[in-house]
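Peer 1: Got a predicted model here, sequence first, then my questions.
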Amino acid sequence: MSFQNIKVIAFDADDTLWVNETFFRKAEEEFCELLEQFLPKEEANKLLFDVEMKNLPLYGYGIKPFTLSLIEAAITISNGEMNIGLVEKLIEKGKQMLQEPIELIDGIDKTLNELSKKYRLVMATKGDLLDQERKLMKSGLEKYFHHIEIVSDKTEMHYRKLVKHLDITEKEFLMVGNSLKSDVLPVLNIGAHAFHIPFHTTWAHEMVHEEVNHPNFRSFTKASELLQVL
């Protein structure tokens, strides 16, 4: 496979540039422990996920929408009987998540540094604008990116708009990310290239149980492996 036509490489942010999903899984565990007096942990976790999915079209992605879903799920689980102290704990958990230190994915700094010498690099992610901007600034990676794209979701339409904005063709665009659903499949569907670097934890909403077989697709175990083919 030849990648000589690629001019722009876009990177997902959460769990591609820095650790993110781990904080959500920890918060879910703590939530289930707090509500265990009302409902078994496994059932509480499922109900929370259902609330998140219901709220997704209204709130979008990110820690703040997640916090609102925590509170709503807690009200439902407890039949409105939880005390105000529990609400305060859930709000504090959301604030804590927003202030977590940035932990870069192993090898990503060196990889971006090398690739930025040959390609235009873009950060293309979904989620809360303020939170993603905060994480990017704290990460120290901002200097590598020619353009920052923070959208409500990642669909074929969003990727087509990004390619057009960058003034390139689909064949000149490569997306790198940890989610097959958001970073790979819609990109391949528009005729661009997509590289997958899995993260050890994946949100259930982002899971795709299928094998990707496409000439424009490659899978890697870590970011530094990109330098072997680009």
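Peer 2: Nice, thanks for sending it over. Just so we're clear, the structure is a prediction, and the values are computed from it rather than from any experiment.

Peer 1: hey, let's count contacts and neighbours off CA atoms from now on
Peer 2: OK.

Peer 1: Would you mind finding the longest strand in the protein?
Peer 2: strand 120-126 (DSSP state E).

Peer 1: Follow the chain on from that one and name the next helix or strand.
Peer 2: Sequence order places helix 129-139 as the next helix or strand after strand 120-126, per DSSP states H and E.

Peer 1: Against which helices or strands is that next one packed?
Peer 2: Other elements packing on helix 129-139 under the criterion 3 or more C-alpha pairs under 8 Å, 6 or more residues apart in numbering; DSSP states H and E are strand 147-151.

Peer 1: Which positions in the strand it packs on come out as buried?
Peer 2: 148, 150-151 (16 or more other C-alpha atoms under 10 Å).

Peer 1: and it, what does it pack onto?
Peer 2: strand 120-126, helix 129-139.

Peer 1: Deepest-packed of those, please.
Peer 2: strand 120-126 (a mean of 22; mean count of other C-alpha atoms under 10 Å).

Peer 1: this is the comparison structure:
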Amino acid sequence: MTKHKWTIAFDADDTLWHNERGFRMTQDRFAELLADYTDGAHLQGRLLAAERRNLAVYGFGIKGFVLSMVETAIEVTDGAVPTDVIAELLGMGRSMLSDPVELLVGARAAIETLKPNAEIILITKGDLLDQERKLAQSGLGDLFDAVEIVSDKTADIYTRIFARHDTAHQMMVGNSLRSDVIPAIEAGAWGVHVPHDLTWEYEHAEAPLTHRHFRQISALSDLPALITDLSGGR
């Protein structure tokens, strides 16, 4: 069997399929429900603060997001939030957990183009059941040589995952500088940033523009050409 030169790992949410827009729509409705108690900007700031401090307890994903909304609603109303508002927040969470999966343009084609000459893996973080559901609905599952669903993305986690794949070069591709690019580079891999119009504030970070293993592309359709360029230049 031919040994591949590259292991190429993809993030899932907002790299291969849409995700953040569901959160944004829910947050907009959240602001409408609590408009009598506080303005939207203040509410979103309080919600982000709640999400940040709850990550260590609830982890990433929709369930932690909903619980943080409930917590924020109680806080900003001094406990006066109506029960029907809480019920609607819980209902929105259930709806998000059953939202259909819509692939980003070029996602399947990029993977199919690269697969014959690379090990292709998925590295995604968040709620296990929800990530498994989205992967199954995406129709991409059979294209991956391995799937890793992790609680967080750190340099140590990338090091352990890539160590299981015996290739000369490793790469992580994703929309998050904080989770996909920077820790992958710290682990010795290439980090390829594919910006998305909607990226959660938590995932923002300064791009490591001067690092030799950092690249940015405008769309996944540009990835095969990047791999060809990097392979030819080494």
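Peer 2: Cool, got the structure. Computed from a predicted structure; not experimentally measured.

Peer 1: TM between them?
Peer 2: Laid over one another, the chains give 0.94 as their TM-score (TM-score structural alignment, normalised by the length of the first structure), with 224 aligned residues with a C-alpha RMSD of 1.3 Å.

Peer 1: on that earlier part again, so which bit of the second structure is the longest strand of the first structure matched to?
Peer 2: Taking TM-score structural alignment as the measure, the second structure aligns residues 119-125 with strand 120-126 of the first structure.

Peer 1: now do stretch 172-192 of the first structure
Peer 2: The alignment of stretch 172-192 of the first structure onto the second structure (TM-score structural alignment) covers residues 169-189.

Peer 1: C-terminal to the longest helix belonging to the first structure, what's the next element?
Peer 2: Looking across the first structure with DSSP state H, the single longest helix is helix 41-59. Following helix 41-59 of the first structure in sequence order, the next helix or strand is helix 63-77 (DSSP H and E).

Peer 1: For that following helix, grab the matching residue range in the second structure.
Peer 2: Using TM-score structural alignment, helix 63-77 of the first structure pairs with 62-76 in the second structure.

Peer 1: Mean per-residue distance, that stretch versus the first structure.
Peer 2: Following the fit onto the first structure, the mean deviation recorded for stretch 62-76 of the second structure is 0.7 Å by mean C-alpha distance after the TM-score superposition for the first structure.

Peer 1: Buried ones in the host helix or strand of Ile227 of the second structure, by neighbour count?
Peer 2: Using DSSP H and E, Ile227 of the second structure falls within helix 223-232. Across helix 223-232 of the second structure, burial judged by 16+ other C-alpha under 10 Å covers 223-224, 227.

Peer 1: of all these, which comes closest to Asp127 of the second structure?
Peer 2: Distances from Asp127 of the second structure to those, taken as C-alpha to C-alpha, are shortest for Leu223 (27.7 Å).

Peer 1: which residue packs closest to Ile91 of the first structure, ignoring adjacent ones?
Peer 2: Excluding the flanking residues, the one nearest Ile91 of the first structure by C-alpha to C-alpha, 6 or more residues apart in numbering is Thr67, at 6.5 Å.

Peer 1: and that neighbour, what is it in contact with?
Peer 2: Contact partners of Thr67 of the first structure, counting by C-alpha atoms under 8 Å, 6 or more residues apart in numbering, are 90-91, 93-94.

Peer 1: I'd like the buried residues of strand 147-151 of the first structure written out as TSV, with distance to Leu136 of the first structure added.
Peer 2: Output for the buried residues of strand 147-151 of the first structure, formatted as TSV (distance: C-alpha to C-alpha, whole Å):
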residue	distance to Leu136 of the first structure
Ile148	10
Ile150	11
Val151	15
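
Peer 1: on that earlier part again, helices and strands around the helix holding Ile227 of the second structure, which ones?
Peer 2: helix 107-114.

Peer 1: how close does the helix it packs on sit to the first structure?
Peer 2: Mean for helix 107-114 of the second structure is 0.8 Å (mean C-alpha distance after the TM-score superposition for the first structure).

Peer 1: what helices or strands is that helix leaning on?
Peer 2: Using 3+ C-alpha pairs under 8 Å, 6+ apart, helix 107-114 of the second structure is in contact with helix 223-232.

Peer 1: Would you enumerate the residues in contact with Leu47 of the first structure?
Peer 2: By C-alpha under 8 Å, 6+ apart, the residues touching Leu47 of the first structure are Ala73.

Peer 1: And Gly232 of the second structure, by the same measure?
Peer 2: Shown in contact with Gly232 of the second structure (C-alpha under 8 Å, 6+ apart): no residues.
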